[in-house]
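>>> No sequence on hand, only this structure:
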């Protein structure tokens, strides 16, 4: 979830389930091969205790990443998956927990689970054990059955998130007819309803068949869920997810929804994002046990343990709710315009300014969102609320949450929320009018703050870096559009010197991730373009340095779409007539003439690209020869 104009990032995987038991400590320390064979033997035994023990051992091995590949290679999933429909409730529960945890490891694991036919027994589970089940207070297996349903639903979510084949299986089954009955809060409780909503939130998106099914079977329940009263994190999460499912059932096109529903949905998002997640984490960290001088942590017991467990669950639900909320806002603001129309019919002799500007006519922000959505987002200050989600708790709080095993998932979720919020800010910058964002000075501050995340923090979090560089790029784009429409625009960058951009240039040189590299190249190009409005000796020097740097990087670039981004950036920068003298100074035409065949060759070699990258490469390849001819004529007349 959380669309951006380029690619749709994968949602964070759901947290693993604790599956510890007394049997784990009794497992003999055998060789890995012997252990796997023992598990296979136990899973195929007739005895319930043997099967249960085998599943518990499997769950324990899954906790170590180095065991995942051997488990998959031995085909253990083919043997474990049918236990989802075992007659014994305890076996079904253990199988669901272990397989759900396995699906949680990474996307590639889900692909292998699909290859080992996990969907057949999973589908049978819903048909045989979930179609008519209702929890009975007197039943001994009530809690097991409830937990099994939740784990199976989370397993289904992970598979559908990773595999189009899983979505196809889902459509061919009756699962979408079964899941809506579990949206009854009074019968099944919050945990079950939340699990179902999380699954529907994912499987309905961009899936017309699922949209119609869920709309037909669940419209009334969803309307009831978004009107729930209360501010408990479980209620916030339920309402937020229900709002997300409603939006997804109409394909994100909220124009078709009644005005009161649209206003209600935006209000839910605003309420969810208004809760101070940093304060909640600060309070949680006060109750998290700390290690002694030797690093040993004494886990709380009795009532103290129960209080901490409830607090951990509440903060986890709050962060899940806020992540879902920013993903919904990001989708509403994704504004995917018709990039697929590529104009290639202009002759080489006809070079006009529109081509040299790459057809970049500014589109009014107000036209990108339905008026009622725009008005609600502005009046409820959604942008400010999303921006607050990009801020992490204090460093000492983060360290406490990271060091205690029970709160490590909270630590990870905080980073997930931060990354998703930055992606959402990227979309909102492209969609909302600049005045509603706080004006040029506020957008400039966002650019600076995003830059601190990129250049002053640990570079290991690739997702964070990509989303933060996207925000930097979108911020400068917004300022550029404002300056183009305002002769007296801000002069925020007029005093910028070479020393101010050296860190950025070094960051691009060292960057190994194409998406981040492309964002940074485009960003410094926009920065240079802003300086064109304030030409003097210093700014001219900066523009020339940026130009030479981008051209040098273009020669080194292996990814054709990043090369196209670099060339497109240069074309944008030098389409202004005021840059003719600078173009002559850096010998731009000659250098671009050398790059043109390189771009063409790489485009032939790298044809298997996502659609948005193909558009970029095609546009750059088409525009470059015309631009070279156009600029050559301008320079020759100097």
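All right, it came through fine. No experiment lies behind these values; they were computed from the predicted model shown.
>>> CA atoms for contacts and neighbours, from now on please.
Noted.
>>> buried residues in the host helix or strand of residue 281?
Element membership of residue 281, judged by DSSP states H and E, is helix 277-287. Neighbour counts over helix 277-287 (16 or more other Cα atoms under 10 Å) mark 277-278, 280-282, 284-285 as buried.
>>> With distance to residue 525 as extra columns, can I get those in JSON lines?
Shown next, in JSON lines, are the buried residues of helix 277-287 (distance: Cα to Cα, whole Å):
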{"residue": "277", "distance to residue 525": "36"}
{"residue": "278", "distance to residue 525": "36"}
{"residue": "280", "distance to residue 525": "40"}
{"residue": "281", "distance to residue 525": "39"}
{"residue": "282", "distance to residue 525": "40"}
{"residue": "284", "distance to residue 525": "44"}
{"residue": "285", "distance to residue 525": "43"}
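>>> How far off centre is the helix holding residue 281?
From the chain centre to the centre of helix 277-287 is a distance of 25 Å (Cα atoms, centre = their mean, to the nearest Å).
>>> Can you work out which other helices and strands pack against that helix?
For helix 277-287, the packing partners by 3 or more Cα pairs under 8 Å, 6 or more residues apart in numbering; DSSP states H and E come out as helix 302-332, helix 395-403.
>>> To residue 417, which of those helices lies closest?
helix 302-332 (5.1 Å; Cα to Cα).
>>> what packs against the helix or strand harbouring residue 429?
Take DSSP H and E as the rule and residue 429 turns out to sit in helix 408-431. If contacts are counted by 3+ Cα pairs under 8 Å, 6+ apart, helix 408-431 sits against helix 302-332, helix 382-388, helix 395-403, helix 462-484.
>>> Residues touching the helix holding residue 281, excluding its own?
308, 311-312, 315, 318-319, 389, 392-393, 397, 400-401 (Cα atoms under 8 Å, 6 or more residues apart in numbering).
>>> Narrow those residues to those that are buried.
Buried among these (16+ other Cα under 10 Å): 308, 311-312, 315, 318-319, 389, 392-393, 397, 400-401.
>>> Report the contact partners of residue 257.
Residue 257 touches residue 250, counting by Cα under 8 Å, 6+ apart.
>>> Could you give me the buried positions within the helix holding residue 429?
Applying 16+ other Cα under 10 Å to helix 408-431 flags 409-411, 413-431 as buried.
>>> Specify the angle between that helix and helix 395-403 in degrees.
Per axes from the mean of the first three to the mean of the last three Cα atoms, to 10 degrees, the angle that helix 408-431 makes with helix 395-403 is 130 degrees.
>>> just to revisit the earlier point, out of the buried residues of helix 277-287, name the two that are farthest from one another.
Top of the distance list for these (Cα to Cα): 277 and 285, 12.3 Å.
>>> can the buried ones among the contacts of helix 277-287 go into a markdown table with extra columns for distance to residue 69?
Putting the buried ones among the contacts of helix 277-287 into a markdown table (distance: Cα to Cα, whole Å) gives the following:
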| residue | distance to residue 69 |
| --- | --- |
| 308 | 35 |
| 311 | 35 |
| 312 | 31 |
| 315 | 33 |
| 318 | 34 |
| 319 | 31 |
| 389 | 36 |
| 392 | 35 |
| 393 | 36 |
| 397 | 35 |
| 400 | 32 |
| 401 | 30 |
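>>> before we go on, here's another structure to hold up against the first:
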């Protein structure tokens, strides 16, 4: 068992836990019983002849949808169809607030609501609005009444964010994006970056989303599109928001690499890797300190950046909007083996006077995005050779005969393989070392700064998130690259020591299950490589027993699986050392307990696989196996394990998991036979 696929990043879906169809129906029924509610009055005000009243109604609905219980009533009363036309209102203010209300609805409603919005034709007025905005950019005039507090760029920013949310959550929206040629409306928004960086960033986020695995769009990409991306990628603006813009451009170029000519691919890829390396090379502690000092100097004659800062409430609201996605991520990942995260950039919700906070958040978002891009560069969707060991030759693996197919892809820059050119570029730009630095715990300087001000505290979670991405990225680098890139045996030992510190230090337990999943995945990959090269492990017996404890106590299945694999890998090496029988006994008892008691079949299979690894060979292993009665225990476990595979295998588990479980079943039978033969000697 003992092998895992490299995690791959999909673009995040902002709030897929929003409201299920049944929940919507239930709450709509409740709304019908009430008969009257604030939504009715606000929806009526949308048709007021007064522009200020229409704006007020849109703004009120924008706030109302942040209470999820109000969403079904609004949908039942066709709010989307009633607000949508106001995106083409004669007033810029009404256009902006209408687009903002629908944007918030898409954020707070989640997958189901976004799908409903698309079905209710929100993309028709949205597309028209974006096209009119593009005309306004070009002519510097619009058919709308001039309003000093509202600009065409502000309207376009809300519209692009709405489009981004819809495309993240709805494949139908992506299909409409392709057919309506909305890519042409994003390009002018991107080109506004010298004048309106927030609009350009929103467009860049949207483009990064819609270009991922979108072959229909890729075939229609033209030279002007690539030229705009190249212009952003090669820009030299030093501020943090432009660094984020370059990172998003790099991600889009990577997504569209199939559109590049063979002659242009190496230069484009080099520019992509250079942008990622520059971003990761910036130390957030240093940047945060400089930005904090700048903020202090700028506000010295005005309100201090303290708890009482008037912008604090707006920042808290922005953080709350982000938390919707965080909760969604946790819910969606339960039972899922794919590494998909929900991390919506909240910078657009922050007050405009918080320039330094915007810059700090932009850098963290850029580093997170850079790491996700590198993860996909080093990702393999194919099973490794040793993961499917013996499956092709075993006549007892009927269960996975139809599912273990290999998708061949020999493209030079395919994410299914790491080409020699890409490997060299990643090394030339010191990407592995940069990733390792980001995997270390956030600097005390940055944590202290972010703890001083309530408006900066949202960055602490973001720092931990960057660390988790770096650990996952390290996992994929270890699996895809030559280990010499980390300094050979000595370098791997150093990395192992750092990861061990993260696993076992209290400082590393940041309360987020994703941290334990990321660090144990990286540790597992590293120990597999070290074992294959006969490099001594870095953990002592006490630490191994701590991992055993984690295997039985953590709620997250992936962490338990990783912990068990770490025990198996390290225990198999420990079994070759003299005097290790006592430790092996303790490990064996814990693994037997997990294999017999854990409610998850995959975890049980990993525990059995670890047992086979630990007690496969060596005098110490034989002595320990005899002392704990391993043969009798495995004989007792075998029938229940086989029955559990037959009962719930196909219904609850993926084909790749079934293949591995079936392999464990076969190896367990063989191992029992081996123990029986040893007992007869």
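Happy to help now that I have it. Here the structure is a predicted model, which is why all the values come from computation and not from measurement.
>>> where does the TM-score land?
Once superposed, the chains reach a TM-score of 0.80 (TM-score structural alignment, normalised by the length of structure 1), with 582 aligned residues with a Cα RMSD of 3.8 Å.
>>> out of everything not next to it in sequence, what's closest to the equivalent of residue 504 of structure 1 over in structure 2?
Matched to structure 2 by TM-score structural alignment, residue 504 of structure 1 sits across from residue 547. Distances taken as Cα to Cα, 6 or more residues apart in numbering put residue 563 closest to residue 547 of structure 2, at 5.7 Å, once the chain neighbours are dropped.
>>> can you count the residues close to the counterpart of that neighbour in structure 1?
When structure 1 is aligned by TM-score structural alignment, residue 563 of structure 2 is paired with residue 520. Using other Cα atoms under 10 Å, residue 520 of structure 1 is surrounded by 24 other residues.
>>> so which pair among the contacts of helix 277-287 of structure 1 is furthest apart in space?
Checking the contacts of helix 277-287 of structure 1 with Cα to Cα, the most distant pair is 308 and 389, at 23.7 Å.
>>> residues making contact with stretch 28-40 of structure 2?
By Cα under 8 Å, 6+ apart, stretch 28-40 of structure 2 touches 61, 70, 72-74, 76-77.
>>> who wins for most neighbours among those?
That'd be residue 61 among the contacts of stretch 28-40 of structure 2, by other Cα under 10 Å, with 27 neighbours.
>>> And the closest residue to that residue other than its chain neighbours, how far from residue 15 of structure 2?
Nearest non-adjacent residue to residue 61 of structure 2, counting by Cα to Cα, 6+ apart: residue 101, 6.1 Å away. Going from residue 101 of structure 2 to residue 15 of structure 2 by Cα to Cα, to the nearest Å gives 16 Å.
>>> residues in contact with the closest residue to residue 53 of structure 2 other than its chain neighbours?
The shortest distance from residue 53 of structure 2 to any non-neighbouring residue, by Cα to Cα, 6+ apart, is to residue 45 (6.4 Å). By Cα under 8 Å, 6+ apart, residue 45 of structure 2 lies in contact with 53-54, 57.
>>> which one in structure 1 is aligned with residue 45 of structure 2?
Under TM-score structural alignment, residue 45 of structure 2 pairs with residue 42 in structure 1.
>>> next one: residue 603 of structure 2
Using TM-score structural alignment, residue 603 of structure 2 pairs with residue 562 in structure 1.
>>> in which helix or strand would I find that match?
With DSSP H and E as criterion, residue 562 of structure 1 is part of helix 560-574.
>>> Which strands or helices does that helix pack on?
Checked by 3+ Cα pairs under 8 Å, 6+ apart, helix 560-574 of structure 1 has helix 514-531, helix 537-556, helix 588-605, helix 611-636 packed alongside it.
>>> Please identify the deepest-packed of these.
helix 514-531 (a mean of 24; mean count of other Cα atoms under 10 Å).
>>> List of residues touching that one?
By Cα under 8 Å, 6+ apart, helix 514-531 of structure 1 touches 465-466, 469-470, 472-473, 476-477, 480, 483, 493-494, 504, 508, 511, 539-540, 542-543, 546-547, 550, 559, 562, 565-566, 569-570, 572-573.
>>> Is the residue nearest to the spatial centre of structure 1 in a helix, a strand, or coil?
For structure 1, residue 9 is the residue whose C-alpha lies nearest the centre (Cα atoms, centre = their mean; 4.0 Å). With DSSP: H, G, I helix; E, B strand; the rest coil as the basis, residue 9 of structure 1 sits in coil.
>>> Do a quick rundown of the helices in the stretch 151-300 of structure 1.
Using DSSP state H, counting those that start in this stretch, the helices of the stretch 151-300 of structure 1 run over residues 164-172, 175-178, 185-203, 208-225, 233-249, 259-274, 277-287.
>>> would a markdown table of those helices with distance to residue 442 of structure 1 be doable?
Below are the helices of the stretch 151-300 of structure 1 laid out as a markdown table (distance: least, Cα to Cα, whole Å):
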| stretch | distance to residue 442 of structure 1 |
| --- | --- |
| helix 164-172 | 41 |
| helix 175-178 | 45 |
| helix 185-203 | 33 |
| helix 208-225 | 37 |
| helix 233-249 | 28 |
| helix 259-274 | 20 |
| helix 277-287 | 22 |
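>>> what about the closest residue to residue 307 of structure 2 other than its chain neighbours, how many neighbours?
Nearest residue to residue 307 of structure 2, sequence neighbours excluded (Cα to Cα, 6+ apart): residue 454, at 5.8 Å. Around residue 454 of structure 2 there are 17 other residues, counting by other Cα under 10 Å.
>>> what's the spacing between residue 454 of structure 2 and residue 448 of structure 2?
Distance from residue 454 of structure 2 to residue 448 of structure 2, by Cα to Cα: 12 Å.
>>> Report the separation between residue 141 of structure 2 and residue 203 of structure 2.
Taking Cα to Cα, one finds residue 141 of structure 2 at 21 Å from residue 203 of structure 2.
>>> what about these two, which has more around it?
Here residue 141 of structure 2 and residue 203 are compared on neighbour count by other Cα under 10 Å; more neighbours surround residue 203, at 31 against 13.
>>> what sits against the corresponding residue of structure 1 for that one?
Counting by TM-score structural alignment, residue 203 of structure 2 lines up with residue 196 in structure 1. Residue 196 of structure 1 makes contacts with 150, 153, 179-180, 182-183, as judged by Cα under 8 Å, 6+ apart.
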